[in-house]
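K.L.:
A structural model of the following input is requested.
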Amino acid sequence: MKNSPSELPEETPFLKGPTSPAVDQDSVFGDNYLHSPKRSPCERCIPWLIHLLVLTVYTTIFILFWDHSQSRSCPRADGHEFPHTYSPASEALKWEVITFQNQLETSNPYKGPPRPELEEAWHNLLHPSAAIRVSKEALDRINRTSVELLDGSGYMVALDVYHQLHCLRWVRRYLHRDYYNMTEKNLGQHIDHCLDGLRQYVMCNADLALNTFDWIPNYPRPWPNFEVVHKCANWESIEEWALTHSFNGYDPDLISHPDYHPELPSPFNFTVSGNSP
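P.N.:
The predicted model follows:
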């Protein structure tokens, strides 16, 4: 129950004029306040001016946050930032500092001659790469269309990082093409496509981390120190996101070409793809 004016303690004259009674907060913008005969027209404008000011502030804040979300920046190894194209996978980005171990003698599951351990490592690395499901809204953000899944659950995309890894595996297999029984028909334009795609990616990202040099006794020139510090995306986080949003890109219930002509040449034929040699 609300106190009557006579019951209010003396320290409650908040919003109270020199001669006016205390104003009930519930009626600040109601008839009792707006039509008070004791207030001049100028005084009656003050609440509306305050309201307009608050609305302007909130609108400005919203626009600033919206603009920031449209041009989010991606940290770089050199400490600078630059706008990047939208990707729903950005929500999985976690940054960490990693020292590359890339000495000539370094070994890891992805490096060295063909062997079962290497094949398994590369297979697992590329496993979620085939097909990722995204929404129509995600495609609208980049002003693109893509193949719609037949069950209406979304659209097919792939994270470009997996295409780059796919290309690296193709180049690696080319180095051991006899082992993989790869013919020139398998290679040719595909390898050239991959190498030039990787060139564009390296130039686009322009890693400015510093390579330092040392003297070693058995080499006459400064020897590069391949232990280079980089700011890297946490791969496990990206892989988890990709696995969560992946689907079987060979499932005919999800993907089916509406007008496939197998008699036509492969898309790696320059005349078909529209590229120039």
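K.L.:
for the rest of this, base every contact and every neighbour count on C-alpha atoms.
P.N.:
Fine.
K.L.:
residues touching Ser87, list them.
P.N.:
Ala138 (CA atoms under 8 Å, 6 or more residues apart in numbering).
K.L.:
and the gap between it and Ser69?
P.N.:
Separation of Ser87 from Ser69 (CA to CA, to the nearest Å): 12 Å.
K.L.:
biggest helix in the chain, by residue count?
P.N.:
Secondary structure of the chain read by DSSP state H shows that its longest helix is helix 41-70.
K.L.:
by contact count, what packs against the helix or strand following it?
P.N.:
Following helix 41-70 in sequence order, the next helix or strand is strand 73-75 (DSSP states H and E). The contact analysis (3 or more CA pairs under 8 Å, 6 or more residues apart in numbering; DSSP states H and E) places strand 73-75 against strand 81-83.
K.L.:
would you do the same for the sequence below? I want to compare the two.
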Amino acid sequence: MVNANPAAQAHQTDSLSALQDLKIQTKPKMSITTGQSPWVGEPGGPTDHAWHELVGNTSIRVTDEELSRNASDVCIDHCIEYLRQAVMCNPDTSLTTLVWTDNVPKPVLDVKPFERVCVDWELFMESVTPRVVPFDEVDSLVNPKL
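P.N.:
The predicted structure is shown next:
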């Protein structure tokens, strides 16, 4: 992933290096149009299932030692806010083009697939799964400061 902001690059590198057992690899991936995406569609059923599979393991277990290597606070925000930040902080600068068609007076988005470099999501999720903190475990925690 390319990020032109040196501070953001350093933070991202520190965060990833703190969790040394995570497996991060990139691989070429063909883009797909929204009509073929499992994350786009009416709420419920397959769409909800796809989103749950994608963001269901966002609360991961991190040791004090790993936090000290990163030296930052851990905060879990609402999923949408987290996704917004991911989009704004790591924008996809892949180029898309417009094309003229024979039956539309304005140019339309060229939806031909193109290749981009993405994290091998299955490998990443496989490596993070042992750290997942189940929601019922979080619910059962009692604040020792109260």
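K.L.:
so who does Arg61 of structure 2 touch?
P.N.:
131-133.
K.L.:
three-state assignment of Leu67 of structure 2?
P.N.:
Under the three-state scheme (DSSP: H, G, I helix; E, B strand; the rest coil), Leu67 of structure 2 adopts helix.
K.L.:
how much space between the spatially closest residue to it that is not a sequence neighbour and Lys145 of structure 2?
P.N.:
Once flanking residues are discounted, Leu67 of structure 2 sits nearest to Ala18: 6.9 Å by CA to CA, 6 or more residues apart in numbering. Between Ala18 of structure 2 and Lys145 of structure 2 the distance is 27 Å, computed by CA to CA.
K.L.:
between those two, tell me which one has more neighbours.
P.N.:
Higher neighbour count among Ala18 of structure 2 and Lys145: Ala18, with 19 against 4, using other CA atoms under 10 Å.
K.L.:
map Pro224 of structure 1 onto structure 2.
P.N.:
Alignment note (TM-score structural alignment): Pro224 of structure 1 maps to Leu109 of structure 2.
K.L.:
how far away is that match from Ser31 of structure 2?
P.N.:
Separation of Leu109 of structure 2 from Ser31 of structure 2 (CA to CA): 14 Å.
K.L.:
so which of those two has more stuff around it?
P.N.:
Ser31 (17 against 10).
K.L.:
hang on, that one packs against Val111?
P.N.:
No: checked against CA atoms under 8 Å, the pair Ser31 of structure 2 and Val111 is beyond contact range at 9.2 Å.
K.L.:
which position in structure 1 pairs with Asp30 of structure 2?
P.N.:
Small correction: residue 30 of structure 2 is Met, not Asp. Aligning on TM-score structural alignment places Met30 of structure 2 opposite Thr99 in structure 1.
K.L.:
neighbours around that match, how many?
P.N.:
Thr99 of structure 1 has 12 nearby residues by other CA under 10 Å.
K.L.:
need the contact list for it.
P.N.:
Here Thr99 of structure 1 is in contact with 227-230 (CA under 8 Å, 6+ apart).
K.L.:
work out for me the element Val111 of structure 2 sits within.
P.N.:
Counting by DSSP H and E, Val111 of structure 2 is found in no helix or strand.
K.L.:
I figured it was touching Thr33, is that so?
P.N.:
Yes: with contact defined as CA under 8 Å, Val111 of structure 2 reaches Thr33; the gap is 6.4 Å.
K.L.:
tell me where structure 2 has strands.
P.N.:
Assigned by DSSP state E, the strands in structure 2 fall at 26-30, 98-99, 108-109, 115-119.
K.L.:
and the third one, how far from structure 1 on average?
P.N.:
Between strand 108-109 of structure 2 and its aligned partner residues in structure 1, the average distance after superposition works out to 1.9 Å, using mean CA distance after the TM-score superposition for structure 1.
K.L.:
for that strand, packing partners?
P.N.:
strand 98-99.
K.L.:
which stretch of structure 1 lines up against the strand it packs on?
P.N.:
Taken onto structure 1 by TM-score structural alignment, strand 98-99 of structure 2 occupies residues 213-214 there.
K.L.:
start to end distance for stretch 33-50 of structure 2?
P.N.:
16 Å.
K.L.:
contacting residues around that stretch?
P.N.:
With contact meaning CA under 8 Å, 6+ apart, stretch 33-50 of structure 2 is reached by 51, 111, 113.
K.L.:
trace Glu117 of structure 1 over to structure 2, please.
P.N.:
Under the alignment (TM-score structural alignment), Glu117 of structure 1 pairs with Pro46 in structure 2.
K.L.:
equivalent analysis for Arg76 of structure 1, please.
P.N.:
By TM-score structural alignment, Arg76 of structure 1 lines up with Val2.
K.L.:
and for that match, the neighbour number?
P.N.:
By other CA under 10 Å, neighbour count at Val2 of structure 2 equals 9.
K.L.:
give the contact list for it.
P.N.:
Listed by CA under 8 Å, 6+ apart, the contact set of Val2 of structure 2 is empty.
K.L.:
how near is it to Phe114 of structure 2?
P.N.:
Note on Val2 of structure 2: its distance to Phe114 of structure 2, by CA to CA, is 18 Å.
K.L.:
what does Ala50 of structure 2 give?
P.N.:
For Ala50 of structure 2, the distance to Phe114 of structure 2 (CA to CA) stands at 22 Å.
K.L.:
who has more neighbours, those two?
P.N.:
Each of Ala50 of structure 2 and Phe114 has its neighbours counted (other CA under 10 Å); Ala50 has more, 16 against 13.
K.L.:
alright, that wraps it up for me.
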